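Colleague: Please find the sequence and the predicted model below.
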Amino acid sequence: MLFGYKPSKIEVDTMVPDLSNTGGLRPDEFVKLMALKRSAQLSFGDQRQIFSVFDTHCRGFLNLDDFKRAFKRVIPHLSEQTIIEAFREVDRDSDGLVCYKDFEYVMNYAEEEDQVHLPALT
């Protein structure tokens, strides 16, 4: 539930081998299993839909104002400086616009980073 998803008992039983004899699941195993579940849930269509919600003018790209507006709706307490820095990070070619390819890259890159840099769960 901490990761925004609560698997059913059946899902857990099918994803995780019998843990009664092993003393539990190591944190890296848990992260790997949850990353697989998450990547299966966030498909190309989902990413495209998220981008479309941000692209309120249906232009196929986001400018800084679109980005600010989207972040203010989703995370209203985030500072404007943080939003600007995030925009610069997503705008890979520094043209002042975030196209779908930029957005898709960041969404996929973030999934890979989550798998590598999540702190150990103890």
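Modeller: Right, received. Where do you want to start?

Colleague: From now on I want contacts and neighbour counts done on CA atoms only, so please keep to that.
Modeller: Fine.

Colleague: Now for residue 112, how many residues are close by?
Modeller: 13 (other Cα atoms under 10 Å).

Colleague: same deal with residue 55?
Modeller: 20.

Colleague: show me what contacts the nearest residue in space to it that is not next to it in sequence?
Modeller: Counting by Cα to Cα, 6 or more residues apart in numbering, residue 55 lies nearest to residue 62, which is 5.9 Å off, once chain neighbours are set aside. Applying Cα atoms under 8 Å, 6 or more residues apart in numbering to residue 62 gives the contacts 54, 55, 97, 98, 99.

Colleague: Comparison target, given below:
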Amino acid sequence: MCPNFSAKESLIMVTIDARNFKHIKEAFRFADVSNKGYLTSNGYKKAIIALFGEKPSKGEKEAIFGCDRNRKLTLKDFTDIILSREKENNREQQIHKAFFLFDLESKGFLVLEDFVKAQLNVFPHLSHRVLEKAFSAADVNNDGRISYREFHSVMSYGFPFFI
């Protein structure tokens, strides 16, 4: 039997599956104690705990509510925030996995040889010279290694212009 969602809720579901939306909606309703159709800062905290089992950080709450502690989040606002949070978590996981695909020996850093091997599998047409330049651009502190932090930065923001 299909759940009965309003037209507005159906639009939200275009980007998430029904099961996830159901959990988001349940957490929202659980935290909306007065049944007003919105969450305050404290309601948001309660909903996040219900969904993820942990409190949102102060920075996260400040990013959402800023100085306006009276801001009210609708179900759509809350859903958008959760989707953004999940997208960010997925991106972080992908970067982490990618790093360990390059770091086959689990050293915690990449040397030029690791970088070249991995890149040649993905981009066999690139010259060794171009790969060396890319490695140098990613090796911000010039220690001959690309740390996870340097790798993360490149994966998040792109290579600095190097050609």
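Modeller: Happy to help now that I have it. Note that the coordinates shown come from a computational prediction; the quantities given were computed from them, not determined experimentally.

Colleague: Superposing both, give me the TM-score.
Modeller: Superposed pair, TM-score by TM-score structural alignment, normalised by the length of structure 1: 0.57. Supporting alignment: 78 aligned residues with a Cα RMSD of 2.6 Å.

Colleague: picking up where we left off before, measure the aligned partner of the residue nearest to residue 55 of structure 1 in structure 2 to residue 145 of structure 2 for me?
Modeller: Counting by TM-score structural alignment, residue 62 of structure 1 corresponds to residue 110 in structure 2. Distance, residue 110 of structure 2 to residue 145 of structure 2, by Cα to Cα, to the nearest Å: 5 Å.

Colleague: Equivalent analysis for residue 7 of structure 2, please.
Modeller: Note on residue 7 of structure 2: its distance to residue 145 of structure 2, by Cα to Cα, is 53 Å.

Colleague: ok, now residue 78 of structure 2?
Modeller: 41 Å.

Colleague: coming back round to it: compare neighbour counts for residue 7 and residue 145 of structure 2 and give me the winner.
Modeller: Neighbours per residue (other Cα under 10 Å) separate residue 7 of structure 2 from residue 145, with residue 145 holding more: 21 against 9.

Colleague: which ones are touching the more buried one?
Modeller: Residue 145 of structure 2 sits next to 109, 110, 111, 112, 139 when contact means Cα under 8 Å, 6+ apart.

Colleague: how about it, what's its match in structure 1?
Modeller: Match for residue 145 of structure 2 (TM-score structural alignment): residue 97.

Colleague: What of residue 93 of structure 2?
Modeller: By TM-score structural alignment, residue 93 of structure 2 lines up with residue 45.

Colleague: where does its match sit relative to residue 51 of structure 1, distance-wise?
Modeller: Distance, residue 45 of structure 1 to residue 51 of structure 1, by Cα to Cα: 10 Å.

Colleague: Same check on residue 69 of structure 1?
Modeller: Distance, residue 69 of structure 1 to residue 51 of structure 1, by Cα to Cα: 13 Å.

Colleague: the more surrounded of those two?
Modeller: The neighbour count for residue 69 of structure 1 versus residue 51, taken as other Cα under 10 Å, is higher for residue 51 (20 against 15).
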